[in-house]
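Enquirer: Mind folding the following:
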Amino acid sequence: MTEPLISDRPPAAGCGCGAPVKFDGASPAYRRILLSVIAINAAAFLAVAGGAVIQGSAALGANALDFLADSATYAISLWAIGKSVRVRSGAALLKGASLALLAVFILGFAVWRALSGAPPEGAVITSLGMLGFLANGVAALLLVRHRDGDANVRSVWLCTRNDLIESLVVAAAGGLVWLTASRWPDLIAGGVLALVFLQSAWSIIRQSQQELRDAA
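Expert: Below is the predicted model:
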């Protein structure tokens, strides 16, 4: 049987003969999604940062700083939409570098807390960790359709995906602190989150550098 003259397979994006063009975020719907995600992260930062300061928790501190960094980097992503490939990839490179610096800061804070201070309240850590998980879950549902875009778009998804994992780690650390009356679960959680941030930073930096080379 011969194939029909009109195929029901979708054509390749772009020129019609090459690889599909990656989504660059240039749509009103995606801009609205980013604005919503920025608002979610900013609100979560205020809540978690308050708990981190009161409790002196490394895990909550990492969580709060990440919410703050996400708000800023998502705003950069929003600004970069519609710009040239070099600008978008440069914005992603900046986000990757800031994520790596955040990881180093968290590791330093965890070491400092290991040398001083009493254990934080486990119930508070767990409660705020679950609050963060809820906020990140809503953000992830909004962004999941755009997880395979260019470096700028993909970096937003990677940060949100990591935040889901991070919030569960924070909640689990709070439970262990409550069970053991020890600060070590909180400190270990902070260290684990820092390593997750480093892995994501490397992934974002690597993709953005490749896109910059391709655009040269």
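Enquirer: From now on I want contacts and neighbour counts done on CA atoms only, so please keep to that.
Expert: OK.
Enquirer: SS state for the residue sitting nearest the centre point of the chain?
Expert: The chain has residue 159 as the residue nearest its centroid, 1.5 Å off, counting by Cα atoms, centre = their mean. Of the three states, residue 159 takes helix according to DSSP: H, G, I helix; E, B strand; the rest coil.
Enquirer: Could you double-check that it sits in contact with residue 70?
Expert: Yes - at 7.2 Å, residue 159 counts as touching residue 70 under the criterion of Cα atoms under 8 Å.
Enquirer: which residues in the protein form helices?
Expert: All helices of the chain, identified by DSSP state H, fall at 28-55, 58-80, 85-115, 122-143, 151-180, 184-215.
Enquirer: Return the residues in contact with residue 122.
Expert: Taking Cα atoms under 8 Å, 6 or more residues apart in numbering as the contact definition, residue 122 lies against 173-178.
Enquirer: please redo it, this time with the cut-off set to 7 Å
Expert: Residues in contact with residue 122 (Cα atoms under 7 Å, 6 or more residues apart in numbering) are 174-175, 177-178.
Enquirer: Roughly how far does it sit from residue 171?
Expert: Per Cα to Cα, to the nearest Å, residue 122 is found 9 Å from residue 171.
Enquirer: just residue 44 next, same as before
Expert: In terms of Cα to Cα, residue 44 sits 15 Å off from residue 171.
Enquirer: Who has more neighbours out of the two?
Expert: More crowded of residue 44 and residue 171, by other Cα atoms under 10 Å: residue 171, with 27 against 23.
Enquirer: one more, for comparison:
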Amino acid sequence: MWIILVINALMFVVEFSGGIKAVSLSLTGDSLDMLGDALVYGCSLYVIQKGKKAQAQAAILKGSIMFMSAIAVFARATYQLFAQTVPTVQLMSEIGLLALVANLICFLLLIRHRNDNINMSSVWLCSRNDIIANTSVLLTAGLVFLTGSFLPDFILGLFLTVVFAKSAGKVLTQARAELI
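Expert: Next comes the predicted model:
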């Protein structure tokens, strides 16, 4: 899991700086998810040998981080609606592809552990969401290229908000059930 933590921390830096430079809501939003994931993996490493209560509490923290990512992406989407700046497609595509490869590696490393316990299940959900987000970034870059508009990037930002919020709800519900 240390490898996954390092991959996510590095990709946060790459995606965040690239998202700012490319003026891309989807890259910036995905970078916040990478940061959240790096924090989540660090927390998971801490509780991996602890009891169910500690794992459930860690899952509550993870769910909360996922929910805060949803709020951050929504806030950035609201800003983008007013700014209407068209993202730089080439940079958006290159960084989106790099992030997809990084997350596929993490996903493959985690897949066999997804049913081990609530902690690993929530970590696997984070990884799955990242692949959805990365694929969406690449599709959005293509749509921005074809339309010359900021709208595809804006729409993806709203979609990511929903994905992050739903996943957060699932993790929080499972964690609460473990605590009862």
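Enquirer: Dump the contacts of residue 122 of the first structure into a markdown table; add neighbour count and distance to residue 105 of the first structure as well.
Expert: Listed next are the contacts of residue 122 of the first structure as a markdown table, based on neighbours: other Cα atoms under 10 Å; distance: Cα to Cα, whole Å:
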| residue | neighbour count | distance to residue 105 of the first structure |
| --- | --- | --- |
| 174 | 29 | 21 |
| 175 | 21 | 24 |
| 177 | 23 | 22 |
| 178 | 20 | 25 |
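Enquirer: Can you tell me what the residue nearest to the centre of the first structure aligns to in the second structure?
Expert: Aligning on TM-score structural alignment places residue 159 of the first structure opposite residue 126 in the second structure.
Enquirer: burial count for the nearest residue to its match once chain neighbours are set aside?
Expert: Spatially, and ignoring its direct neighbours in sequence, residue 126 of the second structure is nearest to residue 37 (6.7 Å; Cα to Cα, 6 or more residues apart in numbering). Residue 37 of the second structure is flanked by 25 other residues according to other Cα under 10 Å.
Enquirer: Equivalent analysis for residue 116 of the first structure, please.
Expert: Residues within reach of residue 116 of the first structure, counting by other Cα under 10 Å, total 8.
Enquirer: Check the gap between the aligned residue in the second structure for it and residue 25 of the second structure for me.
Expert: Aligned by TM-score structural alignment, residue 116 of the first structure pairs with residue 83 of the second structure. Distance of residue 83 of the second structure to residue 25 of the second structure, given as Cα to Cα: 11 Å.
Enquirer: Now stretch 189-196 of the first structure on the second structure. Mean distance?
Expert: Taken over the aligned residues, the distance from stretch 189-196 of the first structure to the second structure averages 0.8 Å (mean Cα distance after the TM-score superposition for the first structure).
Enquirer: how near is residue 127 of the first structure to residue 138 of the first structure?
Expert: Separation of residue 127 of the first structure from residue 138 of the first structure (Cα to Cα): 17 Å.
Enquirer: ditto for residue 30 of the first structure
Expert: The value you get for residue 30 of the first structure to residue 138 of the first structure, if Cα to Cα is used, is 15 Å.
Enquirer: What of residue 56 of the first structure?
Expert: Look at residue 56 of the first structure and residue 138 of the first structure: by Cα to Cα, they are 27 Å apart.
Enquirer: Those two: which has the busier surroundings?
Expert: Using other Cα under 10 Å as the criterion, residue 56 of the first structure and residue 138 rank with residue 56 on top: 18 against 15.
Enquirer: What's that one aligned with over in the second structure?
Expert: Match for residue 56 of the first structure (TM-score structural alignment): residue 23.
Enquirer: So its match is in contact with residue 87, correct?
Expert: Yes - under the criterion of Cα atoms under 7 Å, residue 23 of the second structure makes contact with residue 87 at 4.9 Å.
Enquirer: how many other residues sit next to residue 41 of the first structure?
Expert: The number of residues packed around residue 41 of the first structure, counting by other Cα under 10 Å, is 24.
Enquirer: and what of the one 10 residues further on?
Expert: Other residues lying near residue 51 of the first structure total 21 when counted by other Cα under 10 Å.
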